Every structure is written in C-alpha cells, then in structure tokens.
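no FASTA, just this:
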C-alpha cells in the first residue's frame, strides 16, 4: 500500500474512533497538518495521526487556536505533552513528543527556536473574579434536572476548589472523595496520581453536587458514558442560562492555582497538588497573582527559618 493510502487509512481510523463533534473541531487541523508533514518525516502515518490528534485535543482544552503558527511551536508542543495529555502513559508521551517536534521542524512556523522556552501566558489562564465565581455557582444551581445540576456543581467545585482538569473530572468517582474531619481530599487517578485537599469554601457545594451518589458513581455525569474531553465542553455548550463568564475548566484550574499562589501556599506543595513535574509550570500563572506588600516580603526574606 502506498504512503498516501496508508495516511488516508489512518485518518479514517482515527475519525471513526472520535466522536462527530470532536472530529469537527480537530479534524481539519489534523488532516491538513498530516498531509503536509507525512512526505517530510520518516514516521509511519498512524503515529503521525496519533500524535497530532493528541496535540489538537490539548490545544482545544487549553483554548489555543488550532493553527500551525500556534500549535506547532516547540514551546506549545512541550507544554501540551508535559501537562495536557493525562490519557497517555509516560512512555507514550516520550514517543509523541519527538514526532511532534519533527513535524514542527518540517512545516512549523519560521523562527521556531531550537531550544525550548517557557510557555507564555494565555487568555484561558486568566482567573475568574469572585463575582464571576458567584455567577458560576448560580449557573450550576439553576440547571434543570438533578443530575445536570449536580454535574454542573461538581464541575465548578472541583475546578475552582481542587484544580482538576477536564480529563481528571471525567475519571473521578464518588469513592475518590475522601471525607475527613478536617475536610475533603480528592484522590486523583491516572498518570498524575495525587491527593488534593479541597478548598474549604467548596466543601458545601461539592456535598450538594454528590447527594445520592454511590461509591462507584461518576461524580460528573453519573451513569454510562465515555471519557472523551468533549463530554465536558458539550455539557457546558448545552447548559441553560450560561453566565457572562462561561464555565471553562482551564480557567477554573487557573483560579485555584492563582488563589494558592497569592495566599502564599508553599510552591512545592502546590506544584505537587497540581500534578506538575516542576515549578516551571507555575510561571505562566505568576502575572495574575497578588504580590505581598513590600514590608511583609522584606520580613519573610529576612527571617526565613
């Protein structure tokens, strides 16, 4: 079979494995990029498609445009593979990264740096204000039907209260919520396994969200379902009475991170709770955090123990 036929066969396979709504979003970018890159790189077509589909999903979740000039920047690829592909094992990410970097070298934007730089801040990382969080809580409670209301409350509570990603929300069961006298701790499963203490202000909404759930029930959208990331975006898109600040898991996670940074939470502890592999991942959130007063900063720097 020719390389062109192998590529088209791989494209049809991945289209069939994706939902219609997801492929409508990522398909044009994957098709165009794969067809342009395949003659220029030495990887099999199915591996090219696999890598591009994961990159496209990551960009959609992060709110970045699916354009070659953005998605094929080396720093974007590095951040997406390191932080936004929890569905892949460490070994799979190790394989996907060089494929994407080779595609970037072949057809990426001119001037792409050879050395990876820190990812610049992006609009989806802008935190919600306290007023906007109030609107989101109101939006969640006004959804029609018990399960839609509970799922909306869980989405907001676990995003703003524990910094979960869309994928982590989709894989969370009620039994993963550990109730302790001092508060709730979230047992996050998957590639970035960790324990995350829930912010106290979101305890009550989460209890309300999980009313009547059993240990094995999904916290978000209980009942039979898949785990495609578009389940979250579709749920939001079909919700009633969307507030001016639309629900977005990436912004909810950013709100949680920036609140902790501003409050002086130990950055190593915060990085671990967020599932980051290094403190560098916190850099893009720093511009939004409140700086301590000069006098307080001086005292802390002078009297650190």
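Ah, there it is. What you see is a predicted model, and the numbers here were worked out from it, not measured in a lab.

make it CA atoms for all contacts and neighbour counts henceforth
Noted.

Look up how far residue 105 lies from the residue nearest to residue 279 when sequence neighbours are not counted.
Nearest non-adjacent residue to residue 279, counting by C-alpha to C-alpha, 6 or more residues apart in numbering: residue 271, 6.1 Å away. Here the criterion is C-alpha to C-alpha, to the nearest Å. By it, residue 271 lies 31 Å from residue 105.

okay, now the one to match up with it:
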C-alpha cells in the first residue's frame, strides 16, 4: 500500500489489484443530480460505481476513532464523498476515509448540522482546520485542508473561493492570561468526582506546568513523574524524549493528581485503558464546566512556553525541554510578549537556541 498520507505513489498507469487511488479510475465520478447524500443501505451508493479494488477498499474501512453508532450514521455519506473525488487524488484509500470520516462526524455529531452536501461548505472546512482543541502539525492541517476542499469543490460547486489564513508560522493558539489560569485551576479542583479531579489536575499541571502535548500526557505513567524536595521533573518519552521540570506554580496540583496513582499506572485515564487514540480531548469534554475558559492542551503548552520566555529562560534549555527542533518555533511565541517581540530579543533567543543545539 505504501507511503503515509500526502505521499503519492507514482504509477505509469492502472495496476490490477492495487487499492491505491491512482489506480482506481481514469477520471472522477460525476456528482449525481440529487447531490451528495447519505442514501444507501449501510454503504454509499457511489461506491458501487468504482472498480472492484477501489470499492473494496472503501467498504472494508472501519473507523476506530468514532463511536460505532455515530460511524454507522455517517458511513454512507462519507463513502459517497470519498468515492466522488478520490480517483482524482493521489492518496491512499484508508487515509482519505480517515480524514473525511472525522470531518463529517465533527460537523454532524459535534456541531449538529444535517447530513447534506453543505457539510463540505468551505466555511465549515475553514472552521475545522482552525480548531485549537487538536494537536495537528501545520503539514497535517494543510493536507486535511487540501483534500476537504477538493470534496467541497465537487459537492458544493456554486460556492466561490474562500480566503484561508496562512498556516506556515501561524500561531494557532494563544496563551492563557493569569486570570484564566486561576479559573482553570478552579475547574480542575472543582470537579464532581475524584477521578475527574485527578485527571483534570494532571492535564492542567502537565500542560501549563511542563508543556506536554496530549499524546505525551496520555502516555505518561506515574513512574515517569519524579518528585523530591527540590520539585518535580517529568520524564517524557516518544519522539522527543526529555526531562522537563514542572513550574513551581503547578507542583501542588500535580502532586494531588498523582497522590493515589500506582507506580505503573497511567497518570491520565483508567489503569486498564489500551487505546492509542487521543483520550485527552474526550476526557476534557466530559468534565464539569462553569464560566472558566475552555481547557485546551495546546493553549496550556503555549502558556508554558511564554512563561519561560518572559522569565528569561535560556533559549537552548527551553528548546530541549519543549522538544523543539527548530529555533524559529520559539519566536512564534514572542508575539504574545510585546516587551520581548523586538529584533534584539529575537536575535538573542535564536543565538541561544542554536548554541544549545
């Protein structure tokens, strides 16, 4: 099947038995006169118009990140959308289904919109791509935007082009203010059950206190959090293994969150969980809310970064603690610190970061 999403196979022509989209059809299907609908008995009606390899790839796909009842609800519509445009795209069948399925589920089940062609309206695509409750990288957002807009062009042909903000170098989240952080601490400590208080406290302390992203939070075990009289240090594994000292403001909250957690247990989530999908956002959405701002891990991490920059933390040390690879990534946070957003400070931070590397 080949490479990851966004890396097309280059075929000289159709290849028998290949499920890759470039081998599906010579040209895309046409939008039915009835428009893009969810019509079908458990699967999209357009699937049957594709070659057998292509239709088989779409029929076999089962979403692992969407609840079964919700997936059954949107499956025919998603299949119709992918079948409509996939032959003109250079992406793997399974990856196309992943993106379309998650987008349609978000529009229909999270935002409550009807399942009609306007699901793929460019305004909704723009809202989806600009979400700040996910930890997508810029390249991921660009890939998702490209494919979803391709569907939009076919499914909603009468809509003109829509202006999108550039993604390269654009900060998609803003740090919390001190007042907002106080409200978020009240959110974490004020949950109605002990498991929710522990989970909310851990998410806030690890995000705003150590700059961890959702994937790193959910893969952290109690034994990775080292507590002594000098403070707390978190040992982060994964793609950017590192040691991160927790900011003093959040030490008490993290201590309380892990006080009754076994050494080999997960810091966030039940001890028996096995899922590798993002559990942090669903957990946050199930917590009790008041008038506090929405708890968003990316904003917590942005707050951690700006806190260190404002305090004068050495750029090289901050790069290592944040798991960053490009010094320019630090500079995107300076827009939120007007006193440091100057050529002089930018040069200093870049020099420190490059020297630290």
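That came through, no problem. Small disclaimer: the values here were computed from a predicted structure and weren't measured.

hang on, the earlier thing: give me the aligned partner of the residue nearest to residue 279 of structure 1 over in structure 2.
Counting by TM-score structural alignment, residue 271 of structure 1 lines up with residue 319 in structure 2.

any idea which element its match lies in?
Using DSSP states H and E, residue 319 of structure 2 sits in helix 315-322.

contacting residues around the aligned residue in structure 1 for residue 270 of structure 2?
Matched by TM-score structural alignment, residue 270 of structure 2 corresponds to residue 222 in structure 1. Shown in contact with residue 222 of structure 1 (C-alpha atoms under 8 Å, 6 or more residues apart in numbering): residue 147.

circling back to that earlier point, okay, buried residues for the helix holding residue 319 of structure 2 please.
Neighbour counts over helix 315-322 of structure 2 (16 or more other C-alpha atoms under 10 Å) mark 315-316, 318-322 as buried.

try stretch 243-261 of structure 2
Buried residues in stretch 243-261 of structure 2 (16+ other C-alpha under 10 Å): 243-247, 250-251, 253-255, 257-258, 261.

Kindly report the same for stretch 56-75 of structure 1.
Neighbour-count burial for stretch 56-75 of structure 1 [16+ other C-alpha under 10 Å]: 56-64, 66, 70-75.

One more: stretch 35-55 of structure 1?
35, 37-38, 41, 45-55.

and the two most separated of those?
Farthest-apart pair in those is 41 and 54; separation 18.0 Å (C-alpha to C-alpha).

if you go through the stretch 151-300 of structure 2 in chain order, where are the helices?
Using DSSP state H, counting those that start in this stretch, the helices of the stretch 151-300 of structure 2 run over 178-189, 194-210, 214-218, 251-258, 280-286, 297-310.

right, so those: which one is the most enclosed?
helix 194-210 (a mean of 25; mean count of other C-alpha atoms under 10 Å).

Need the residues that contact that helix.
So helix 194-210 of structure 2 is contacted by 184-185, 187-191, 212-213, 217, 234, 244-251, 253-254, 256-258, 267-269, 280, 284, 287, 295, 297-298, 300-304 (C-alpha under 8 Å, 6+ apart).

what's the distance between residue 304 of structure 1 and residue 270 of structure 1?
Per C-alpha to C-alpha, residue 304 of structure 1 is found 19 Å from residue 270 of structure 1.

Show me the one of the helices of the stretch 151-300 of structure 2 that comes nearest residue 166 of structure 2.
So among those, helix 297-310 is nearest, using C-alpha to C-alpha, at 18.6 Å.

Show the end-to-end separation of stretch 276-291 of structure 1, please.
Length of stretch 276-291 of structure 1, first residue to last, C-alpha to C-alpha: 22 Å.

outside of that stretch, which residues touch it?
With C-alpha under 8 Å, 6+ apart as the test, stretch 276-291 of structure 1 has contacts from 83, 118-122, 125-127, 254, 257-259, 261-262, 267-268, 271.

any idea how far the counterpart of residue 189 of structure 2 in structure 1 is from residue 273 of structure 1?
Using TM-score structural alignment, the equivalent of residue 189 of structure 2 in structure 1 is residue 141. Between residue 141 of structure 1 and residue 273 of structure 1 the computed distance is 28 Å (C-alpha to C-alpha).

Show me the strands in structure 1, by range?
177-180, 183-188, 194-197 (DSSP state E).

Provide the aligned range in structure 2 for the longest one.
Using TM-score structural alignment, the residues of structure 2 aligned to strand 183-188 of structure 1 are 231-236.

Tell me if I'm right that residue 267 of structure 1 and residue 258 touch.
No. Residue 267 of structure 1 lies out of contact with residue 258 (C-alpha atoms under 8 Å); the separation is 11.0 Å.

so how far is the helix holding residue 319 of structure 2 off the chain centroid?
23 Å (C-alpha atoms, centre = their mean, to the nearest Å).

Quick check: it compared with structure 1, mean distance?
Compared with structure 1 after fitting, helix 315-322 of structure 2 has a mean deviation of 2.2 Å; criterion: mean C-alpha distance after the TM-score superposition for structure 1.

Good, we can wrap up now.
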